[in-house]
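K.L.:
Here is my input; please provide its structure:
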Amino acid sequence: MMPSLFIAHGAPLIAIENNEYTKYLNQLGQDLPRPKAVVLFSAHWESKVQQVSRVHEYNTIYDFGGFDPQLYTIQYPARGDHDISKEIEDLFTENGIAFENDTSRGLDHGAWVVLRLLYPNADVPVIAMSVNPKLTTEEQYNIGKSLSELREKDILVIASGGTVHNLRALKWADNGQVDSWALEFDDWLAKKLENWNVESLFNYDSLAPHAALAVPPYGNEHFIPIFYAMGAAANNPRATLLHRSFRYGNLSHSVWQFG
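P.N.:
The predicted structure is shown next:
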């Protein structure tokens, strides 16, 4: 059975960097069983109603500015799979989850940066999925849970975001030091995930140390994809931290495997 994964996509620069984290993701793509397709929830696609892509071939979205010009030349022409999109829609219908089809949107950098590091040849079909930060954490978990049987069919569920993601707190002159508040929040999160303590996790904003710094009130879209990934493995509740590192003082580069 395929696991589900939560993968931090960091800053867009990891698309052209060669460092500890990019090397890890390159290797992870080789170590994982080859998936039939990837279903990917991206922090950079927000919607009030769950979106399910039905795209034949994706264009590449450069949803960032002010970075190295090389980033804007990268293409990741992954293809979709309408049969798997239909299967997702059927599962949502069975589980009472409202959804809409999207037939035109490309892959944002939360999707293509991660996918390109895992599968550089763009030869694995992709079904892009939105996230909804306005839902409760339990509702986000249940959306993922409704897709858990896909893992039995060699389909890899990935949620792309970041456990600690506060752009206003970043230290771009990176000296390798990690802020204590970021470590304390991430350590709390790791303990709750490894114990599959969903009650605490669903209430992370009031229970976790430094939650307002790690997941700032002005935006939780990067954190909440972890609930989609976790829910997708609810039928095999096991969490394993595969990688953790930090950049710019507090930006987390973490990879969690569920199931």
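K.L.:
all contacts plus neighbour counts: C-alpha atoms, from now on.
P.N.:
Will do.
K.L.:
Helices of the chain, start to end?
P.N.:
Using DSSP state H, the helices of the chain run over residues 20-31, 82-94, 109-118, 137-145, 180-194, 198-202, 204-207, 211-214, 225-231.
K.L.:
So which of those is the most surrounded?
P.N.:
helix 225-231 (a mean of 30; mean count of other C-alpha atoms under 10 Å).
K.L.:
Contacts for that one next, please.
P.N.:
With C-alpha atoms under 8 Å, 6 or more residues apart in numbering as the test, helix 225-231 has contacts from 4-6, 41-43, 131, 137-138, 140-146, 148, 157-161, 163, 258.
K.L.:
ok, and the closest non-adjacent residue to Tyr24?
P.N.:
Among residues not flanking Tyr24 along the chain, His243 sits closest, at 7.9 Å (C-alpha to C-alpha, 6 or more residues apart in numbering).
K.L.:
That neighbour contacts Val255, doesn't it?
P.N.:
Yes: using C-alpha atoms under 8 Å, His243 is in contact with Val255, at 5.1 Å.
K.L.:
what about the two, which has more around it?
P.N.:
Val255 (25 against 16; other C-alpha atoms under 10 Å).
K.L.:
Would you mind measuring from that one to Lys48?
P.N.:
27 Å (C-alpha to C-alpha, to the nearest Å).
K.L.:
farthest residue from the center of this protein?
P.N.:
Asn175 (26.5 Å; C-alpha atoms, centre = their mean).
K.L.:
Please give the structure of this sequence too, so both can be compared:
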Amino acid sequence: MSNRLPVYFISHGSPMLALGAGRFGDAWAKITEEIETPKAILMISAHWTTVAPVVSAAEKPETIHDFGGFPRALFEVQYPTVGAPWLAERVADLLQSANWPVAIHPDRGLDHGAWVPLQEMYPMGEIPVAQLSIQPRQDPAYHYRLGKLLAPLREEGVLILASGSITHNLGDIHWHRDHDDNFSEAWATEFQSWVSDQLLAGQTDAMLQYRANAPHAHYAHPHDDHFMPLYVTMGAGDGEQVDRLFDGTMLGTLAMDVYRFGGVN
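P.N.:
Have a look, this model is predicted:
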């Protein structure tokens, strides 16, 4: 594959989307319509956190149901796919060449931040997947640099796909609302709009200091984990066009934006 693939950030929302993703699933599926079929996918999910980077090399990744309190039907969902041990080795080489500590996990599966959107994008599980952890003890600048180290994969037919959330405050979620209800708390909308404004204008410095600059940052992200995958995509797509492919909200406070870094042919 000679064309350079774009990089994508998706907001994965509630695990319940695995039982019917609706408009969010449609937005994820559209990604596959605008790009060539990738050789493999490197998934960076907010739900695998480690002290230093770890990349999965499972040949047949299990479907990890890393949640509780949901209907039994959700725990019965499986996403049978194939792994990409060769991609794990390539990621490790890229990080090691920059003197970053990195480990390979031989059999770690895919958490719901990975398989919920992937089952909408590639429902047959035909694209090999490796997953890379994030480091929530590290700051946005660290994850931005991590993305820059991964950028060469784009020339090698690898789709870099990061999964997190533009806003993620579980304490303020309106669980009683329907997933198709686009109601949003004012603080979530203001934060969501600020992020969009910065990304589309290329304001990287402002984004790297989002806690000091963004409105309601402490409400939008009591913890950094679900926001850090966005910085990986920013780094991997550094200096290229940014497009907001989808904006919407579910459960009152979860902003579900999808961003593309880099153009499509």
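K.L.:
care to give me the TM-score?
P.N.:
The TM-score (TM-score structural alignment, normalised by the length of structure 1) is 0.95; 256 aligned residues with a C-alpha RMSD of 1.2 Å.
K.L.:
Give the equivalent position in structure 2 for the residue nearest to Tyr24 of structure 1.
P.N.:
Using TM-score structural alignment, the equivalent of His243 of structure 1 in structure 2 is Phe246.
K.L.:
picking up where we left off before, do you know which of the helices of structure 1 lies nearest Tyr76 of structure 1?
P.N.:
helix 109-118 (6.4 Å; C-alpha to C-alpha).
K.L.:
so that closest one corresponds to what in structure 2?
P.N.:
Counting by TM-score structural alignment, helix 109-118 of structure 1 sits on residues 112-121 of structure 2.
K.L.:
repeat for stretch 30-42 of structure 1
P.N.:
The aligned range for stretch 30-42 of structure 1 is 33-45, by TM-score structural alignment.
K.L.:
follow-up on the earlier one: which residues touch the residue farthest from the centre of structure 1?
P.N.:
Tyr248, Gly249.
K.L.:
distance of the residue nearest to the spatial centre of structure 1 from Ser42 of structure 1?
P.N.:
The residue lying closest to the centre of structure 1 (C-alpha atoms, centre = their mean) is Ser160, at 1.5 Å. Plainly put, Ser160 of structure 1 is 5 Å away from Ser42 of structure 1 if you go by C-alpha to C-alpha.
K.L.:
same check, this time on His165 of structure 1
P.N.:
Counting by C-alpha to C-alpha, the gap from His165 of structure 1 to Ser42 of structure 1 is 14 Å.
K.L.:
ditto for Pro209 of structure 1
P.N.:
25 Å.
K.L.:
the more surrounded of those two?
P.N.:
Ser42 (28 against 19).
K.L.:
Test my guess that the more buried one contacts Gly110.
P.N.:
Yes: if you go by C-alpha under 8 Å, Ser42 of structure 1 and Gly110 touch, sitting 5.4 Å apart.
K.L.:
Now the common contact residues for these two.
P.N.:
Shared contacts of Ser42 of structure 1 and Gly110, counting by C-alpha under 8 Å, 6+ apart, come down to Ser160, Gly161.
K.L.:
picking that back up, can you list residues touching both of Ser160 and Ser42 of structure 1?
P.N.:
Common neighbours of Ser160 of structure 1 and Ser42 (criterion: C-alpha under 8 Å, 6+ apart): Gly110, Ala111, Pro225.
K.L.:
quick one, what contacts the corresponding residue of structure 2 for Thr163 of structure 1?
P.N.:
Using TM-score structural alignment, the equivalent of Thr163 of structure 1 in structure 2 is Ile166. Going by C-alpha under 8 Å, 6+ apart, Ile166 of structure 2 touches Ser11, Gln192, Ala220, His226, Phe227, Leu254, Ala255, Met256, Asp257.
K.L.:
Kindly recompute the last result at 7 Å.
P.N.:
Ser11, Gln192, Phe227, Ala255, Met256, Asp257 (C-alpha atoms under 7 Å, 6 or more residues apart in numbering).
K.L.:
Who are the contact partners of the nearest residue to Ser245 of structure 1 once chain neighbours are set aside?
P.N.:
If the residues on either side of it in the chain are set aside, Ser245 of structure 1 comes closest to His253, at 5.1 Å by C-alpha to C-alpha, 6+ apart. Residues near His253 of structure 1 by C-alpha under 7 Å, 6+ apart: Ala8, Gly10, Gly162, Arg244, Ser245, Phe246.
K.L.:
and in structure 2, which of those remain?
P.N.:
When you map the contacts of His253 of structure 1 onto structure 2 and apply both residues aligned by TM-score structural alignment, their matches' C-alpha atoms under 7 Å, the shared contacts are Ala8, Gly10, Gly162, Arg244, Ser245, Phe246.
K.L.:
picking that back up, and which of the contacts of Ile166 of structure 2 is nearest to Leu94 of structure 2?
P.N.:
Closest to Leu94 of structure 2, out of all of those and judged by C-alpha to C-alpha, is Phe227, at 23.2 Å.
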